[in-house]
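Novice: Sequence below, structure please.
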Amino acid sequence: MKIGSVIKNIRKRKKITQTQLAELSNITQTYLSQIENNQKDPTIQTIKSIAENLAIPLPVLLFMAVENEDIPENKREIYSMISPSVKSLLDTFFNDDK
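Specialist: Have a look, this model is predicted:
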């Protein structure tokens, strides 16, 4: 799961700087940078705060970060079939630009 990459992508699309999101989320810009670069694993409370400040429901943010390797091997085929459609739908629904 690469939650940082998803946070970074959403933050940039919403045209929010790291400094702005960090201040809103009550963390340092350095820590947010480390999260976004997948160098630090944030606590669930930090992820929740970031999600709220990005106006993205926490479950949506977490689902968007799931990777094929995170799914049990016996369920990967079905996940691979439905994931692109679900992620595209969520991306469209929560993207402010559309």
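Novice: Only C-alpha atoms from now on, for both contacts and neighbour counts.
Specialist: Fine.
Novice: longest single helix anywhere in this structure?
Specialist: helix 76-94 (DSSP state H).
Novice: for that one, which positions count as buried?
Specialist: 76, 79, 83, 87, 90, 91 (16 or more other Cα atoms under 10 Å).
Novice: which secondary structure elements does it contact?
Specialist: Applying 3 or more Cα pairs under 8 Å, 6 or more residues apart in numbering; DSSP states H and E, one finds that helix 76-94 contacts helix 58-65.
Novice: Proceed likewise with the subsequent sequence, for comparison:
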Amino acid sequence: MMNIGKKIRALRLGNSLTQEELANRLELTKGYISQLENNLTSPSMQTLFSILEVLGTDIHEFFSKEEEQTVVFKKEDFYEKENDTLKHMISWIVPNALKYEMEPIMIDIEPGGQSEIDDPHAGEEFGYVLEGQVTLVLNKKRYVIRKGETFYYLANKEHYLMNHSQQHTKVLWISTPPMF
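Specialist: Alright, predicted model coming up:
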């Protein structure tokens, strides 16, 4: 059986609305929206149609079976791109990450190689060095990060990774919003 209240709450949150904001748009009370979301009352068909219209959906979409979202990705799902000039390979380890809030990649950098130089952009980036060591260049300042260490910064300055060592390096690198 479908949990209508839970589904209405999820849609409301997806639209970044408080219970009060939703209630005001529908000329209902916040208490009524709360009761609906907790399945303490059921809406009339007319009220349900109005709620769904405000939340940007319709009755057909609301009651359709949700397609199962892929949660686990395997090596064969990854997309890889090699850059011989910069001596690196990027693996997009979550396909279609552009529809998500963040984008994780795995970057392998050969000795003497580097990532593309990223211009300043909105968002934040996080990295975890899995193998070797890497130099993060952030606004011309350099930081050496070794295996098992992490980095985190606002991406509002020019940034890239370089491998100055004699060994191969591998970094899990996550950007929000998706940029790679």
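Novice: you'd agree residue 170 of structure 2 is up against residue 90?
Specialist: No: the criterion here is Cα atoms under 8 Å, and residue 170 of structure 2 misses it with residue 90 at 9.8 Å.
Novice: Return every residue with contacts to both of these two.
Specialist: 106, 107, 108 (Cα atoms under 8 Å, 6 or more residues apart in numbering).
Novice: okay, these in CSV with secondary structure next?
Specialist: As requested, those are exported to CSV (DSSP: H, G, I helix; E, B strand; the rest coil):
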residue, secondary structure
106, strand
107, strand
108, strand
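Novice: what's the closest of the buried residues of helix 76-94 of structure 1 to residue 65 of structure 1?
Specialist: Distance to residue 65 of structure 1, by Cα to Cα, is smallest for residue 87 among the buried residues of helix 76-94 of structure 1, at 9.6 Å.
Novice: Now do the contacts for the closest one.
Specialist: Residue 87 of structure 1 neighbours (Cα under 8 Å, 6+ apart): 63, 64.
Novice: Strands of structure 2, start to end?
Specialist: Remark: strands assigned in structure 2 by DSSP state E are 79-83, 88-92, 103-109, 124-131, 133-138, 141-146, 150-154, 159-162, 169-176.
Novice: For these, could you give me a markdown table that also reports distance to residue 57 of structure 2?
Specialist: Formatted as a markdown table, the strands of structure 2 follow (distance: least, Cα to Cα, whole Å):
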| stretch | distance to residue 57 of structure 2 |
| --- | --- |
| strand 79-83 | 33 |
| strand 88-92 | 32 |
| strand 103-109 | 27 |
| strand 124-131 | 32 |
| strand 133-138 | 43 |
| strand 141-146 | 47 |
| strand 150-154 | 35 |
| strand 159-162 | 40 |
| strand 169-176 | 27 |
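Novice: This completes my enquiry, with thanks.
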